[in-house]
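J.: What shape does this take:
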Amino acid sequence: MEQVLSDLRYAAKNVGENHFRVVEDKRAAAAKVPPCMASGAILTPKIPGRAELTLITNRLQTRGWKIDSTLEVELTALSSGKWDIMLGAGPVPTEIAAQAGDNKGGIGISVTGVCKKLS
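T.: Okay, the predicted model is just below:
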């Protein structure tokens, strides 16, 4: 998970805020499995689109990630080894608008890996 988050930090540099917010899956922690899922967002002053997703995707590819699919909407899926990343761009959802401050948009991030209990 740390390598995945490091790759995302690298790819997200200078896209929106200087950091992205990540929430690791509490269910995995409760089940005593290594971190295998996380979600987060890169908040941006304006609504991002294909250009921002392409920039992040290209940077992830330099780190060994492969594009699994790119859809017509602003959504991209990538994979590397046992990890998958889903990126989606759009306006800040109304339910988190208060926490987003002046940011109007963002890139949602979903990370999934293989969840196995430690032996």
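
J.: C-alpha from now on. contacts and neighbour counts both.
T.: OK.

J.: which parts of the lengthiest helix in the chain are buried?
T.: Once the chain is assigned using DSSP state H, the helix that runs over the most residues is helix 50-62. Of the residues in helix 50-62, those buried by neighbour count under the rule 16 or more other CA atoms under 10 Å are 50, 52-53, 56-57, 59-61.

J.: Next, the structure of the following sequence, for comparison with the previous one:
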Amino acid sequence: MVSLISCGASNDVTGAATAAPATSGASASASPTGHTSETAGKSPQQVENDLRFATEPHGDLHMQERREGFCVLHGTVPTLKVLDSTALKGIVERMQTRGWTLDGPVESFDDEPAGSMSMAHVESGKYRVLLGTAPVPPEVKEAYAPNKGSILLSADWPCRKT
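T.: Okay, here's the model as predicted:
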């Protein structure tokens, strides 16, 4: 399997924020509320399970193997078409049902020559996840055929220095 995400892991991940509980409602929106003990105690495996749940309607999540001591998870979901920000909002809403909070807006942008992409950040406890949708890069197009798009994700959390 060819990965669409770089593996820029670090043993000292900073900038992880506290989480807030999911907001009820049909739209993915940021919530200013504080974190709960329910979401603060997640393990990396629970984070991966939440990501699988959230992306399940779009295909199978392929996770890169996490190296021992690294506090980052990377994964991709190949998709038959390039997903738009509406699809990403649906993924965020599914994450919110698992106690994740949207941090900022779901953004859409066009990048030449890559094409249309969207991106969002969600948080839960010590975990922060970057979610994105994008076209399959030309250099791996044949390997991913017939898929034209992908969901990209990267989760990180603070590491203990040893």
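
J.: Quick one: average offset of the longest helix of the first structure versus the second structure, please.
T.: Overlaying the second structure shows helix 50-62 of the first structure at a mean distance of 0.6 Å from the equivalent residues (mean CA distance after the TM-score superposition for the first structure).

J.: Where do the helices of the first structure begin and end?
T.: Secondary structure of the first structure, counting by DSSP H: helices at 2-12, 26-30, 50-62, 97-100.

J.: out of those, which comes closest to Leu43 of the first structure?
T.: Using CA to CA as the measure, helix 97-100 is the one of the helices of the first structure that comes nearest Leu43 of the first structure, at 7.1 Å.

J.: State the span of the second structure onto which that closest one is aligned.
T.: Under TM-score structural alignment, the counterpart of helix 97-100 of the first structure in the second structure spans residues 141-144.

J.: with the first structure superposed, average distance for that stretch?
T.: Once superposed with the first structure, the aligned residues differ from stretch 141-144 of the second structure by a mean of 1.9 Å; criterion: mean CA distance after the TM-score superposition for the first structure.

J.: What's the match for Asp84 of the first structure in the second structure?
T.: Counting by TM-score structural alignment, Asp84 of the first structure corresponds to Arg128 in the second structure.

J.: Next: Lys13 of the first structure.
T.: Matched across to the second structure, Lys13 of the first structure falls on Glu56, judged by TM-score structural alignment.

J.: Roughly how far does that match sit from Thr86 of the second structure?
T.: Here the distance between Glu56 of the second structure and Thr86 of the second structure works out to 16 Å (CA to CA, to the nearest Å).

J.: can you tell me which residues contact the match of Lys13 of the first structure?
T.: When contacts are counted by CA atoms under 8 Å, 6 or more residues apart in numbering, Glu56 of the second structure touches no other residue.

J.: all strands for the first structure, in order.
T.: Counting by DSSP state E, residue ranges of the strands within the first structure are 21-24, 37-44, 66-70, 75-80, 83-91, 105-112.
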